[in-house]
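Colleague: Let me see the structure of the following:
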Amino acid sequence: MAVNVLIFLALMLFCCQVGGQEAILQVSYGSTVRQYCLVYNSSWSNISHSLTGAQPYPLVNLTSSFLCEWGQLTPGSLQGQAVAVMRGECEYSTKAQIAQELGATALLITSTKSMVTPSANDSEYSKVKIPLALMRYREFLDAMQVFPDGMEVRLYDPPAPLFDTSIIIMLLLAVFTVVMGGFWSGAAEKMKQNAGPSADVSDGHSDSSELSLYSPLKVLLFVGMMCVMLVLMYFFYRWLVYVIIVIFCLASATALYNCLDSLMTAVGCGTLSVSCRGKTLSVRSLLLAAVCVTLAVIWGVYRNDDRWIWILQDFLGVAFCLNFLKTITLSNFKICVILLSLLLLYDVFFVFITPFLTPNGESIMVQVALGPGAGGEKTDGLVEIPADFSSSYEKLPVVMRIPQFSALAQNLCMTQFSILGYGDIIVPGLLVAYCHRFDVWMGNSCRIYFISCAIAYCVGLVVTFGVMLATKMGQPALLYLVPCTLLTTSILASVRKEFRQFWNGNTYQVLDESRKPLLSDGNSGYAGGVREC
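Modeller: The predicted structure is shown next:
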């Protein structure tokens, strides 16, 4: 329980995309073709936006030279050819002007360091007439091995489509998680209702495996702790990120075990218990625990391999969110309104207001979410790409990540992801779960509150993605999700003349055995039966 609360305090509520001035270097010889990442300045170099419009040039390897001194080669000796040189020793514009004098038609600067969008003084831009781009030295060596007999190169920058299918997958994944989490919470409430109120809940716990938020003061303290943790992550990211990683491994393994164990119980799978020295052991539990721990360890070991680890992270993330929505319950709609409203303010403040307070003008939320060493992020129109394709920095494991399938140039440089914070799933999901439990308390057979709130969440997420695509900026998703879900459920309860019950919820502290306070105003007859919708 404590682990779940700690990891939730680390959830960064954001949804953003990252892009840059990346292009593609297509190298060919005969029927063999390879493509590599280029970083260039679109306001400096004119590169074709299509492969068919890109001119082919034979490539000359001068990486043994920095090309910083005039007179190294005979003028015109590189006529009609692209040339590759090493980065360093002099300015980009100097290398380009020397290459122009030699007759080169394009300049590739190979780099062993992180590649930042090349730039120069304003007076230098007009002096360079040929395309100039950076590429990884490691990838240039790979091209030399693949094409030992010569290379023909084309430089082009395919425009990234406005819409990527990863957004649809993200939408489906988020809605599935919220709906299943809300369903599980309501199903657990139904089982508890059938069993009768036998647990002592005076301390806010409905049973040993659930924690109920029923006090506004506790909600205020909860949100305050989230703010403090986010600020601490901003200043001490280098150390605290490992704490969050360890907690995520423990929490996700536990959550996955609970999800799989409940699923196997629901489908009627036996426990396969065995006795050993007077003690009974469940073979199913041991196998599930071994599988869950193994998956969490695999994620921990390979967490920075962006090629495939996102699949396992999303799988563990879904399990974590489902278990959280089942474990943490909100006792009434009043608590839902307080919690969601405070977290909405929290989200907006740390995304939109903090850039005016930080030295570098960066949002604290985005800075923490992407990590201080994140490559591929634009700053003042520049983009930085790591020299090594593999990630060399730690990222917080509190987001769903889906690679952008159509961003070809960006993915050659560094895998780009559409991301959605766990908080954007869990926070509205707590309201969806409350709606399902309220349907159970009221005996609504058609689960009208649960379905309506789930649809409102889906609509809010569609609006979030729509605004993000229109503005080409990451959006605080709660800015759209909270109004959609709160307004929908409030209007529904008012129309059905059940707002007072919906507002007060099922507070076990004030209920007698007949549960009449919940079912007042002529609804007491529904305590033991099913109410028509």
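
Colleague: contacts, neighbours, all on C-alpha from now
Modeller: Noted.

Colleague: quick one, helices of the stretch 51-200 of the chain?
Modeller: Listed in chain order, the helices found in the stretch 51-200 of the chain under DSSP state H, counting those that start in this stretch are 92-101, 122-125, 137-146, 165-195.

Colleague: of these, which approaches Arg154 most closely?
Modeller: Arg154 lies closest to helix 137-146 among the helices of the stretch 51-200 of the chain, at 13.5 Å (C-alpha to C-alpha).

Colleague: Of all the residues in the closest one, which ones are buried?
Modeller: Neighbour-count burial for helix 137-146 flags 137, 139-140, 143, 146 (criterion: 16 or more other C-alpha atoms under 10 Å).

Colleague: coming back round to it: just the helices of the stretch 51-200 of the chain: most buried one?
Modeller: Highest mean neighbour count of the helices of the stretch 51-200 of the chain: helix 92-101, a mean of 22 (counted as mean count of other C-alpha atoms under 10 Å).

Colleague: now the strands for the stretch 201-350 of the chain?
Modeller: 211-213, 273-276, 279-282, 328-330 (DSSP state E, counting those that start in this stretch).

Colleague: here's the other one to compare against:
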Amino acid sequence: MLLACCGTVATWLVTGHWVLNNLLGISICIAFVSHVRVPNIKICAMLLACLFVYDIFWVFYSERFFGANVMVSVATQQASNPVHTVANSLSLPGLQLITKKLELPVKIIFPKNLLGRVLPGTTAADYMMLGLGDMAIPAMLLTLVLCFDYRKSRETVSLMDLRSSKGQKYIWYAVTGYFVGLITALAAGVLTHSPQPALLYLVPSTLGPVILLSWMRRELSELWEGNPQSMNDKSRAAEV
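Modeller: This next block holds a predicted model:
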């Protein structure tokens, strides 16, 4: 596994291929979601609401204040490839095979032609982009409801509950909304030929169904405040 990871990074440094960039970016996103937790949906909702406004401002309105679209300028900025710099200084053979610039794995990119091969001279304008933050922050909501579903499944439920809507897990609604939001964001970018704030679509499509469904099931307060019992258990364990 270690050799595969090192080989992937080394190949990306040499070629700068967009598929490897996406693979590294998704790995970073998975690592972030695996290690960062929010205690309840209240904090998650506040975070998503603030980033919802933040994303819309910097994509749609930053040009009016700063003379340029700041979000797009930052997202399309390429970095110098250190491997090419070292190879050039040492006059190593095969220098022409090493890419001079790299798209850093802080975003997921797709060629607009979607035919796979990226020709030499392709610029950032030829790509559709999706920031890792736009993927990772809503994914934190998914991990929250997944933990909530797991805890609820351990509680004793009656056969009537299993057959009712309460037997259906929140994670399926959240994952469906996440998928719909991603597809809608990408489709909006293709149809409008302009940058789109992905959180504009992801926040309503993920947070909305979870809050509405939990309110209908009278479980919103439990999701909103988290599980105080588990917090007490952790505190007692820490004291011991």
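
Colleague: Superposed, what's their TM-score?
Modeller: Superposed pair, TM-score by TM-score structural alignment, normalised by the length of structure 2: 0.73. Supporting alignment: 205 aligned residues with a C-alpha RMSD of 3.1 Å.

Colleague: Pick the most deeply packed of the strands of the stretch 201-350 of structure 1.
Modeller: Most buried of the strands of the stretch 201-350 of structure 1, by mean neighbour count (mean count of other C-alpha under 10 Å): strand 328-330, with a mean of 23.

Colleague: Next, the mean deviation of that one compared to structure 2.
Modeller: Once superposed with structure 2, the aligned residues differ from strand 328-330 of structure 1 by a mean of 0.9 Å; criterion: mean C-alpha distance after the TM-score superposition for structure 1.

Colleague: and the aligned residue in structure 1 for Ile183 of structure 2, how many neighbours does it have?
Modeller: With TM-score structural alignment as the matching criterion, the partner of Ile183 of structure 2 in structure 1 is Val462. For Val462 of structure 1, the count of nearby residues is 18 (other C-alpha atoms under 10 Å).

Colleague: What distance do you get for the residue nearest to Val462 of structure 1 when sequence neighbours are not counted to Ile402 of structure 1?
Modeller: Once flanking residues are discounted, Val462 of structure 1 sits nearest to Leu171: 7.5 Å by C-alpha to C-alpha, 6 or more residues apart in numbering. For Leu171 of structure 1, the distance to Ile402 of structure 1 equals 10 Å [C-alpha to C-alpha, to the nearest Å].

Colleague: do the same with Tyr234 of structure 1
Modeller: Using C-alpha to C-alpha, Tyr234 of structure 1 is found at 25 Å from Ile402 of structure 1.

Colleague: the more surrounded of those two?
Modeller: Remark: of Tyr234 of structure 1 and Ile402, Ile402 carries more neighbours, 22 against 19, as counted by other C-alpha under 10 Å.

Colleague: so the more buried one touches Leu172, yeah?
Modeller: No: applying C-alpha atoms under 8 Å as the test, Ile402 of structure 1 and Leu172 come out as separate, 11.5 Å apart.

Colleague: in structure 2, which spans are strands?
Modeller: For structure 2, applying DSSP state E gives strands covering 79-80, 101-102, 107-111, 127-131.

Colleague: Make CSV from the ones you listed and add distance to Ile211 of structure 2 to it.
Modeller: Converted to CSV, the strands of structure 2 look like this (distance: least, C-alpha to C-alpha, whole Å):
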stretch, distance to Ile211 of structure 2
strand 79-80, 41
strand 101-102, 40
strand 107-111, 28
strand 127-131, 25
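
Colleague: and His17 of structure 2, which of these is closest to it?
Modeller: Among the strands of structure 2, strand 101-102 comes nearest to His17 of structure 2, with 8.7 Å by C-alpha to C-alpha.

Colleague: mean deviation of that closest one from structure 1?
Modeller: Strand 101-102 of structure 2 sits 4.2 Å off on average (mean C-alpha distance after the TM-score superposition for structure 1).

Colleague: one step back: export the helices of the stretch 51-200 of structure 1 to CSV and tack on distance to Leu478 of structure 1?
Modeller: Shown next, in CSV, are those (distance: least, C-alpha to C-alpha, whole Å):
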stretch, distance to Leu478 of structure 1
helix 92-101, 44
helix 122-125, 42
helix 137-146, 41
helix 165-195, 13
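
Colleague: Quick one: closest of the ones you listed to Gly429 of structure 1.
Modeller: When these are compared by C-alpha to C-alpha, helix 165-195 sits nearest Gly429 of structure 1, at 5.1 Å.

Colleague: Which strands and helices lie in contact with that closest one?
Modeller: Contacts defined by 3 or more C-alpha pairs under 8 Å, 6 or more residues apart in numbering; DSSP states H and E place helix 165-195 of structure 1 against helix 309-327, strand 399-403, strand 417-421, helix 423-442, helix 448-471.

Colleague: quick check: the third one aligns to which part of structure 2?
Modeller: It refers to strand 417-421 of structure 1. With TM-score structural alignment as the criterion, strand 417-421 of structure 1 aligns to 127-131.

Colleague: Can you list the buried residues in the matching stretch?
Modeller: For stretch 127-131 of structure 2, the neighbour count (16+ other C-alpha under 10 Å) marks 127-131 as buried.

Colleague: Which one of those residues is nearest to Lys100 of structure 2?
Modeller: Nearest to Lys100 of structure 2 among the buried residues of stretch 127-131 of structure 2: Tyr127, at 18.0 Å, using C-alpha to C-alpha.

Colleague: who touches the closest one in this structure?
Modeller: Residues near Tyr127 of structure 2 by C-alpha atoms under 8 Å, 6 or more residues apart in numbering: 109-112.

Colleague: For PyMOL, what selects the buried ones among those?
Modeller: Here is the PyMOL selection string for the buried members of the contacts of Tyr127 of structure 2, based on 16+ other C-alpha under 10 Å:
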select buried, resi 109+110+111
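
Colleague: Using JSON lines, please lay out the contacts of Tyr127 of structure 2 together with distance to Trp224 of structure 2.
Modeller: JSON lines is the format used below for the contacts of Tyr127 of structure 2 (distance: C-alpha to C-alpha, whole Å):
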{"residue": "Ile109", "distance to Trp224 of structure 2": "35"}
{"residue": "Phe110", "distance to Trp224 of structure 2": "37"}
{"residue": "Pro111", "distance to Trp224 of structure 2": "40"}
{"residue": "Lys112", "distance to Trp224 of structure 2": "40"}
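
Colleague: Perfect, I'm done here.
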